[in-house]
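[1] with the sequence up front, the predicted model follows.
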Amino acid sequence: MTLEPPAQFPTPNNLPQQVAFHRTELAIILSLYGRMVAAGEWRDYGISHLKDVAVFSVFRRSAENPIYRIEKRPKLRQKQGLYAIIGMDGQILKRGHDLKTVLRILDKKLIRSVT
């Protein structure tokens, strides 16, 4: 009979590091998402939590590439800003430190002239 050492519980040093959106950040993003869905602009979304970045992807239809990606990169906190809006072609549309300010660029797309 062989004895095995007990399995170690994860400690803060060996936990997998993962970037995620906080509840308040998700509330802001989902508020914008709800307005855009009501306007008929967006239909689906996906959330990815990766090692270096958290991504909220917005789709016009479920089976296509995202039209916008809202990214959170903590490594850029002291440089260009924690949040970025990236378009379908990979171009950075807006970057900044405040999520509400960064998301304003997408709010402008909701405003249309009514004739």
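    That came through, no problem. These numbers were taken from a predicted model, which means no experiment stands behind them.
[2] contacts, neighbours, all on C-alpha from now
    Fine.
[3] longest helix of this structure, counting residues only.
    Counting by DSSP state H, the longest helix found in the chain is helix 23-38.
[4] tell me what that helix is packed against?
    helix 99-107 (3 or more CA pairs under 8 Å, 6 or more residues apart in numbering; DSSP states H and E).
[5] how far does the helix it packs on sit from its chain's centre?
    13 Å (CA atoms, centre = their mean, to the nearest Å).
[6] one more to weigh against that first structure:
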Amino acid sequence: MTFQSGSSISPHSPDRVAFDRLELGAILTLYGRMVAAGEWRDYGISMLKDVAVFSIFRRTAENPLYRIEKRPRLRSRQGMYAVIGMDGQILKRGHDLRSVLRVLERKLIRVVD
């Protein structure tokens, strides 16, 4: 995604939640491993007012298999990171992104076995 100067949307705009470089690095490392295993094929990123969402797809025209969400308002409660399944069920929630992503890494181990 590119941002032009003078644009009303910027990656550091206070009215949007975004993943930082370290968070995206952790997510894209897992994503690359799952693509190599043939499980995932596409992704999308949404930066909204209250939440940033990384959506994972098996095929481009489908509903997402998983959504990785960042909700800073939940930082002091359940944790701001969550992995949500296709049916809307929260698979894992927590304060540490890497520990939350482990729920998806277990699926990679099953694929490789």
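    Received it, and whenever you're ready, just let me know what you need. Predicted model only: the values in this text are computed from it and were never measured.
[7] quick check: the gap between residue 75 of the first structure and residue 51 of the first structure.
    Distance of residue 75 of the first structure to residue 51 of the first structure, given as CA to CA, to the nearest Å: 11 Å.
[8] next structured bit after the longest helix of the first structure?
    Under the assignment DSSP states H and E, the closest C-terminal helix or strand after helix 23-38 of the first structure is strand 44-49.
[9] residue range for that next one in the second structure?
    Using TM-score structural alignment, strand 44-49 of the first structure lines up with residues 42-47 of the second structure.
[10] for the matching stretch, buried residues please.
    Buried positions in stretch 42-47 of the second structure, judged by neighbour count with 16 or more other CA atoms under 10 Å: 42, 43, 45, 47.
[11] please apply the same query to stretch 65-81 of the second structure.
    65, 66, 67, 68, 69, 70, 71, 72, 79, 80, 81.
[12] related to what we said a few turns ago, once aligned, what mean separation remains between the longest helix of the first structure and the second structure?
    Superposing on the second structure and averaging over aligned pairs (mean CA distance after the TM-score superposition for the first structure), helix 23-38 of the first structure comes out at 0.2 Å.
[13] taking strand 44-49 as reference, get the angle to that helix.
    Inter-element angle recorded for helix 23-38 of the first structure and strand 44-49: 160 degrees (by axes from the mean of the first three to the mean of the last three CA atoms, to 10 degrees).
[14] hmm, who's touching helix 23-38 of the first structure?
    For helix 23-38 of the first structure, the external contacting residues (CA atoms under 8 Å, 6 or more residues apart in numbering) are 42, 43, 99, 100, 103, 107, 110.
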